[in-house]
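> Sharing a sequence plus its predicted fold:
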Amino acid sequence: MASITVRNLPDEVHRGLKQLAAQNNRSTEAEVRNILSTVVRQRTGGGLGTTLHKLWGNNLGEELKTQRSTDGLREVNFE
């Protein structure tokens, strides 16, 4: 995994990050990772669900429903 160093971060921004981290029960580093990941995902088109919706968004309806086969089913006796 890559690492980055952020220099000259204003004190109020650092304090705000620490507060957000505490509110979300995360370390400051984990909070920054979450913020960066969220912003990048939003700007680059989202995650897996967004990608699937873009590819097949209008084709997730009736045409994908299948009839469940009953072939090969047998009764089970639990006694």
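Perfect, thanks for sending it. This one's a predicted model, so the numbers in the text were calculated from it and none came from an experiment. Numbering: from 1, shown residues only.
> For the rest of this, base every contact and every neighbour count on C-alpha atoms.
Fine.
> Just the residues contacting the helix or strand where residue 22 lies, thanks.
With secondary structure defined by DSSP states H and E, residue 22 is part of helix 11-23. When contacts are defined by C-alpha atoms under 8 Å, 6 or more residues apart in numbering, helix 11-23 is touched by residues 27-28, 30-32.
> What about those, which are in strands?
With strands defined by DSSP state E, no entry of the contacts of helix 11-23 lies inside them.
> Same list (those residues) but as a markdown table, adding distance to residue 12.
Below are the contacts of helix 11-23 laid out as a markdown table (distance: C-alpha to C-alpha, whole Å):
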| residue | distance to residue 12 |
| --- | --- |
| 27 | 17 |
| 28 | 14 |
| 30 | 18 |
| 31 | 16 |
| 32 | 15 |
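> Please compare the first structure with the one that follows:
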Amino acid sequence: MATLTVRNLDDSVVRALRVRAAERGRSAEAEHREILREVLTSIRQPSSRAAAANRLAEFRHRTAGRTSATAAELLEESRQGRIADLTDGSGA
């Protein structure tokens, strides 16, 4: 196994590490290892990225061929609704 030395940490970070370790019944070194393991293994999970890509592909398949309003159309509809609200629906 490799050894890792971390220098120039703020005292508050070291203190927080020691508190967290004590709360979990570990040494500060063991807690440091666990934090690194948790963070780095969660980053390397291509399965979650692949799952998201699959869900997106399924959504695209389900909605293929559907048309939707353009942003300009939605904006105009919103504007007309606000005008109607401001003029009590009379349009004038």
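Arrived safely. Please read these numbers as outputs of a predicted model, since none were measured by experiment.
> re earlier: so which bits of the helix holding residue 22 of the first structure are buried?
Counting neighbours by 16 or more other C-alpha atoms under 10 Å, one finds that the buried residues in helix 11-23 of the first structure are 17-21.
> still on that earlier bit, could you point out which of the contacts of helix 11-23 of the first structure is nearest to residue 42 of the first structure?
Among those, residue 32 lies closest to residue 42 of the first structure (C-alpha to C-alpha), at 15.5 Å.
> How about that closest one, nearest residue that isn't a chain neighbour?
Taking C-alpha to C-alpha, 6 or more residues apart in numbering, and ignoring the residues beside it in sequence, residue 32 of the first structure has residue 17 as its nearest neighbour in space, at 7.3 Å.
> any idea where the helices of the second structure begin and end?
In the second structure, the helices defined using DSSP state H lie at 11-23, 28-43, 46-62, 71-86.
> Any chance of the ones you listed in JSON lines with distance to residue 1 of the second structure as columns?
Output for these, formatted as JSON lines (distance: least, C-alpha to C-alpha, whole Å):
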{"stretch": "helix 11-23", "distance to residue 1 of the second structure": "21"}
{"stretch": "helix 28-43", "distance to residue 1 of the second structure": "12"}
{"stretch": "helix 46-62", "distance to residue 1 of the second structure": "25"}
{"stretch": "helix 71-86", "distance to residue 1 of the second structure": "56"}
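> Out of those helices, which is closest to residue 4 of the second structure?
Proximity to residue 4 of the second structure, assessed across the helices of the second structure by C-alpha to C-alpha, is greatest for helix 28-43 (9.7 Å).
> for the closest one, packing partners?
Contacting helix 28-43 of the second structure under the criterion 3 or more C-alpha pairs under 8 Å, 6 or more residues apart in numbering; DSSP states H and E are the following elements: helix 11-23.
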